[in-house]
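**Student:** Kindly generate the corresponding structure for this input.
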Amino acid sequence: MDVLAFEIFSHLPAKSVLKLSIISKQCHENLSSQLLANKQFKNLQDKEDSCFFIQSKHCEKSSPIPLQLKFLCETFRSFCGFPPVSHEFLSMTGSILASHNGLLCCKNIYDAEYPVFLCNPVTRTWLPIIKPTINFNNNHPFNFILVDHNQEGDYMLMHVGSRLCSIYSPQNKVWQERGEMMVGLRSIDFGSPAYLKNENGGGTIYFMSDWNKYLTKDSPFYWPYIMSYNFGNSISRFLKIPRPARKGVLDDNCKFGVFKFRDPECGTESICLIRLMKLVFSVWVLTDVDLNTWRMIMKARSKAMGLYEDSRPTISGFTVMNGNLLVIATSDNQLFTYTLTRDLTTSSNVKRAAKIGSHDQCGREDVCFYSYSNTLRPCGHGELPLPLQ
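**Tutor:** Here you go, the predicted structure:
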C-alpha cells in the first residue's frame, strides 16, 4: 500500500475499513495490518465521537442490560455501527461500565474471577480482565475508568474501590495499587468522570460529589464539591462549586454533573459543571483551577430549549459529548442535543434543541451515557475473538 492510500484509510471509520478489506486478498492483507490499526485509532482520538450508548443507572447486578446504540446524526448509522454478533454478545453478557476511543469496558455477570472485560465491538474482539485484588466486591458498584495513558496511545484502566484505586497492566495482566484517594465526607460519583489529558501524556480526572442533606452547616463539606485526582503525582484535591450553583442545591429535584468542556472558538479545554433544577439548565466553566474561579456560559429553561411544548417530561439524564454538545434524555423516551456555546455555523442567536431519536425501556429511570467512536483499537495483549463467532 502506498503512503497516500495508507493515510487515507487511516482516517476512515473502522466499519468502512473492514468492508473494504473483503474486496480482495490484497486489500485484506493491506488493511488488516497492526500498523494501520494503530494509526487509525490514534487519528480518531482527535475527531469527535459520532454515537453513544445509553443504559439505566439502576440496572440489576445479576442480569444483562439491553444494548442501545444511538447516533448524533442519522447519517452516521451507515458507517459507525458494528456486527450483530457483537451486539448479541454485549447484550447477553452484562452492562457497560466505561468507554473510550472504540473500546468498551463491560461487566461480565457470568464470571466471578474475570468480572470485567474490554471489547472492541467492530473488530469482534475482547479481553477478559481478572478481578482487582484490593477492595473489590462483586456485590458493590463497579467503578472502572478507561482513559488514554500516554502519547503512544496506550490506554489506562482504573478501578476505584472505596477510597483505594488501582491500575491494570495489560502486559503483565495484574492490578497495581496506586494508593488512597482523598474523597472528603460526601459520596463520590465515580461512574461519571471528566478526564483532562496533560501535555506530558498524564492527566487529571474529576468527579462530582453527591448533594444530599446529611451534613451540618459547620462541616467544610456541607456544600457539594468536585474532587480531582492527578495521575502523575497521585494527589487529590477539592474544588468548590460556584456560589450561585449552591442556590436550591438541597432541593430533591436538583441534579449535577461535571464534564469535559472544549471551547470551539479557541480550542482550549477545561471542565464544566451543569446543574439541572426545576427543568432549568445552568452551566459554568472552570476558568482557573488554582484560584477556583468559574464563568457561567448558559442558563436556559427546558421549554425554551425546545425539549417539550405541552407536556412536561422530567429529565432522565444528560451528558456532554465532544466538549460542547449537551445530550439530553427525557422521561418520555426522547433524545435531544443542544450546543452549550454559540453555534458558529449560523448567525442566529436563537438556539433550539435538535431531536435525534428515542431511547427504549428507561422511562423515568435515571440513565447514563457512554460515548463511542468506530476504531480498530486493539483490546490489548492476549485479546480473543468473541465467543459467539
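
**Student:** from here on, contacts and neighbour counts on C-alpha atoms
**Tutor:** Will do.

**Student:** how near is the closest residue to Lys240 other than its chain neighbours to Asn292?
**Tutor:** Using C-alpha to C-alpha, 6 or more residues apart in numbering and skipping residues adjacent in sequence, the residue nearest Lys240 is Tyr225, 5.1 Å away. According to C-alpha to C-alpha, to the nearest Å, Tyr225 stands 11 Å off from Asn292.

**Student:** if you count what's nearby, which of the two comes out ahead?
**Tutor:** Tyr225 (21 against 13; other C-alpha atoms under 10 Å).

**Student:** surely that one meets Ser209?
**Tutor:** Yes. Counting by C-alpha atoms under 8 Å, Tyr225 touches Ser209, with 5.6 Å between them.

**Student:** Contacts only, for Gly153.
**Tutor:** Lys42 (C-alpha atoms under 8 Å, 6 or more residues apart in numbering).

**Student:** What ranges does the stretch 251-389 of the chain have for its helices?
**Tutor:** 302-305 (DSSP state H, counting those that start in this stretch).

**Student:** Proceed likewise with the subsequent sequence, for comparison:
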Amino acid sequence: MEMLLMLPDEIVLEIFSWLPATAIQKFKSASDFFRTMPLEERHFVLKQSHNALLRKDPCFFLQPNSCKKYNAINEFHHFPSEKTSSGVPHNFLKFLENYPACRILASSNGLILGCSTKKNNQTELFISNPSTQSWFLIPTLNHLKEYPDSEINIVFECHSKDFMLFLFEVPAEWASSCYIVKFYSQEEDCFPYLHKKSPYFRPYIMAYTIEDGESRMLRVPKEARRGSHDLSCKMGIYKWGKVTSLDGSMCLVRLRKCIFTIWVLTDYKSCKWKRVLKIRVRAMGIIEEEPITVKGFIVMNGDCLVFATKKKIYRYGLSCENYRVIEEISEHGFDDDEVCFTCYSDTLHLCGDGATTLPLLQQSY
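**Tutor:** All right, here's what the predicted structure looks like:
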C-alpha cells in the first residue's frame, strides 16, 4: 500500500485499470486516498472495461435450463482461485432472487442481460452492471409483445464502448423451416435482419458477417453428425484459444451417451475441423456414484470445459498448462434439472445513456 502511495497518479490508475471491479471497490472502501482517485470517470471506466477483455472470466452464473415464469433461480460460482478478487455484491444476488421471475440471458464484459416476467405476463428486458449497481431497461421487443410465451433466444455481445443484441425469432407456425435473426444496438433500434429458409434437419452452423451482411453455412464434422438424432446428444459452439490471442477460433462440443467430443475449427474458408478430445465422463477422474449424468456444459475462456453433474460442478483443462486436469469447483442445488452456464467478469462498464440505480432496496415489485 505504501509503495502505491509513492507512485504518480497516472501509474496508479494504470495499475488499477487491470484489476477486477470487486478489487477496485475494496481498495476504495479501505483507504481515503483511493476514494479521492478518479476511478469513476469515463476515461478510466472505458480503460478498465477494455483491459477486462484481455482477462479470463473468473466466475459464472448457473440456472435451470427451462426457466419457470414465476420461479427463476440463479446461483453464482467462482473458480477456486478467484474468490477473493472477483464476484458480485450480495445485494445484487438478492435482487435476482426477489425481482419477478428474473432470469439471466447472457453476460459480456461485466454487463448482464436479464429478463423478468411480471404477473401480467409482460416480458421485461434489462441490462445491468452488478458492480456499479446500475441498470438500463430495454423497450420490449415487438416479437415478445406479440408472443409473450415464446422462448427467448438471444446473444449479447459487449465491447468497451458499445453492446449489441442478436435476437433469434422463432416463427409461431409449428415445424416452420424459417428463422429470423435481428440485430439491436445502443445507437440503432434494429439493423437489417437475416432471414433464412432451410430444408435441412441435420446440424450445421450458420456464420453471419455483420459488416457486409453476408452469411454462409459451415459444415460440422461427419463424426459430429452421426447420431445427432439421439435424444442424449447435445451440442454447442464456443470461443476457442487464449483470451489475448488475435487468431482465436471456435470449437464444437458434443455430449452423447456420456462421451465428450471436441473439435476445433482450423480453417474457416475450407471448413476444416480437428478433433482435440474424446473421452467418457467417468474416465475424467470424477469420484461420484454411478451413473454419472452431465446436466449442462460450457467452454470458458477458450481453454477449459466446465460441466455440471447432478450435484457438482467441475472444470476440465483443455490447454497445454492444465490439459486433462480435472478440478471440482463446487456443489450446486439443482439436482436433476438441466442447467445452463453464463460466464461473468466484473467490470465498471457503463450500462448506457439513461441508466439508473438498480432498485436493490425495494421489497416488492
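
**Student:** For the two chains, what TM-score is obtained?
**Tutor:** Overlay of the two chains. TM-score (TM-score structural alignment, normalised by the length of structure 2): 0.86; 341 aligned residues with a C-alpha RMSD of 2.4 Å.

**Student:** quick revisit: what residues does the aligned residue in structure 2 for the residue nearest to Lys240 of structure 1 make contact with?
**Tutor:** When structure 2 is aligned by TM-score structural alignment, Tyr225 of structure 1 is paired with Tyr204. By C-alpha under 8 Å, 6+ apart, the contact list for Tyr204 of structure 2 reads 217-220.

**Student:** overlap between these and structure 1?
**Tutor:** Retained in structure 1 (both residues aligned by TM-score structural alignment, their matches' C-alpha atoms under 8 Å) from the contacts of Tyr204 of structure 2: 217-220.

**Student:** Max pairwise distance over those: which two?
**Tutor:** Maximum pairwise distance among the kept ones among the contacts of Tyr204 of structure 2 (C-alpha to C-alpha): 9.5 Å, between Met217 and Val220.

**Student:** who has more neighbours, the two?
**Tutor:** More neighbours surround Val220 than the other of Met217 of structure 2 and Val220, with 18 against 11 (other C-alpha under 10 Å).

**Student:** Test my guess that that one contacts Met206.
**Tutor:** No. Contact criterion C-alpha under 8 Å: Val220 of structure 2 and Met206 do not qualify, at 10.4 Å.

**Student:** give me the element Ser99 of structure 1 is part of.
**Tutor:** strand 94-100 (DSSP states H and E).

**Student:** and that strand, what does it pack onto?
**Tutor:** Using 3 or more C-alpha pairs under 8 Å, 6 or more residues apart in numbering; DSSP states H and E as the contact test, the elements touching strand 94-100 of structure 1 are strand 103-108, strand 144-148, strand 367-372.

**Student:** between those strands, which gets nearest to Gly191 of structure 1?
**Tutor:** Short answer: strand 144-148, nearest of those by C-alpha to C-alpha, at 7.2 Å.

**Student:** quick revisit: find the residues that touch each one of Met217 and Val220 of structure 2.
**Tutor:** 204-205.

**Student:** and His143 of structure 2, helix, strand or coil?
**Tutor:** Assigned by DSSP: H, G, I helix; E, B strand; the rest coil, the conformation of His143 of structure 2 is helix.

**Student:** if I pick it, what's in contact with it?
**Tutor:** Contacts for His143 of structure 2 (C-alpha under 8 Å, 6+ apart) come out as Glu169.

**Student:** Quick check: it vs Phe191 of structure 2, distance?
**Tutor:** Counting by C-alpha to C-alpha, the gap from His143 of structure 2 to Phe191 of structure 2 is 15 Å.

**Student:** same deal with Glu331 of structure 2?
**Tutor:** 42 Å.

**Student:** Report how many residues lie close to His28 of structure 1.
**Tutor:** 16.

**Student:** how close does Ile15 of structure 2 get to Asn51 of structure 2?
**Tutor:** For Ile15 of structure 2, the distance to Asn51 of structure 2 - C-alpha to C-alpha - is 11 Å.

**Student:** So for the two, which sits in the more crowded spot?
**Tutor:** Neighbour count, other C-alpha under 10 Å: between Ile15 of structure 2 and Asn51, Asn51 has more, with 17 against 12.

**Student:** Mind telling me what element the more buried one is part of?
**Tutor:** helix 42-52.

**Student:** now that helix: which residue numbers in structure 1?
**Tutor:** Under TM-score structural alignment, the match for helix 42-52 of structure 2 is residues 34-44.

**Student:** In that stretch, which residues are buried?
**Tutor:** Residues 36-42, 44 are the ones in stretch 34-44 of structure 1 that count as buried (16 or more other C-alpha atoms under 10 Å).

**Student:** Tell me the spatial nearest neighbour of Val122 of structure 1, not counting adjacent residues.
**Tutor:** Ranked by C-alpha to C-alpha, 6+ apart and with sequence neighbours excluded, the top spatial neighbour of Val122 of structure 1 is Phe82, at 4.6 Å.

**Student:** Residue in structure 2 paired with the one you found?
**Tutor:** In structure 2, Phe82 of structure 1 lands on Val88 (TM-score structural alignment).

**Student:** Next one: its match from Tyr200 of structure 2, what distance?
**Tutor:** 43 Å.

**Student:** Please identify which of these two sits among more neighbours.
**Tutor:** Val88 (20 against 8).

**Student:** Am I right that Pro128 of structure 1 sits in a helix?
**Tutor:** No. Going by three-state DSSP, the assignment for Pro128 of structure 1 is strand, not a helix.

**Student:** so it sits right up against Asp111, yeah?
**Tutor:** No. Pro128 of structure 1 is not in contact with Asp111 according to C-alpha under 8 Å; the separation is 9.5 Å.

**Student:** Which of those two has more residues huddled nearby?
**Tutor:** A side-by-side neighbour count of Pro128 of structure 1 and Asp111, using other C-alpha under 10 Å, places Pro128 first with 22 against 13.

**Student:** residues touching the more buried one, list them.
**Tutor:** 114-118, 383.

**Student:** now swap in Pro170 of structure 1 and tell me
**Tutor:** 380-381.

**Student:** What residue in structure 2 is paired with it?
**Tutor:** Looks like Pro170 of structure 1 aligns to Gln186 there (TM-score structural alignment).

**Student:** just the strands in the stretch 101-250 of structure 1 please.
**Tutor:** Here the stretch 101-250 of structure 1 has its strands, by DSSP state E, counting those that start in this stretch, at 103-108, 116-120, 125-129, 144-148, 155-161, 164-169, 174-180, 188-197, 203-209, 225-230, 236-240.

**Student:** That concludes my questions; thank you for your assistance.
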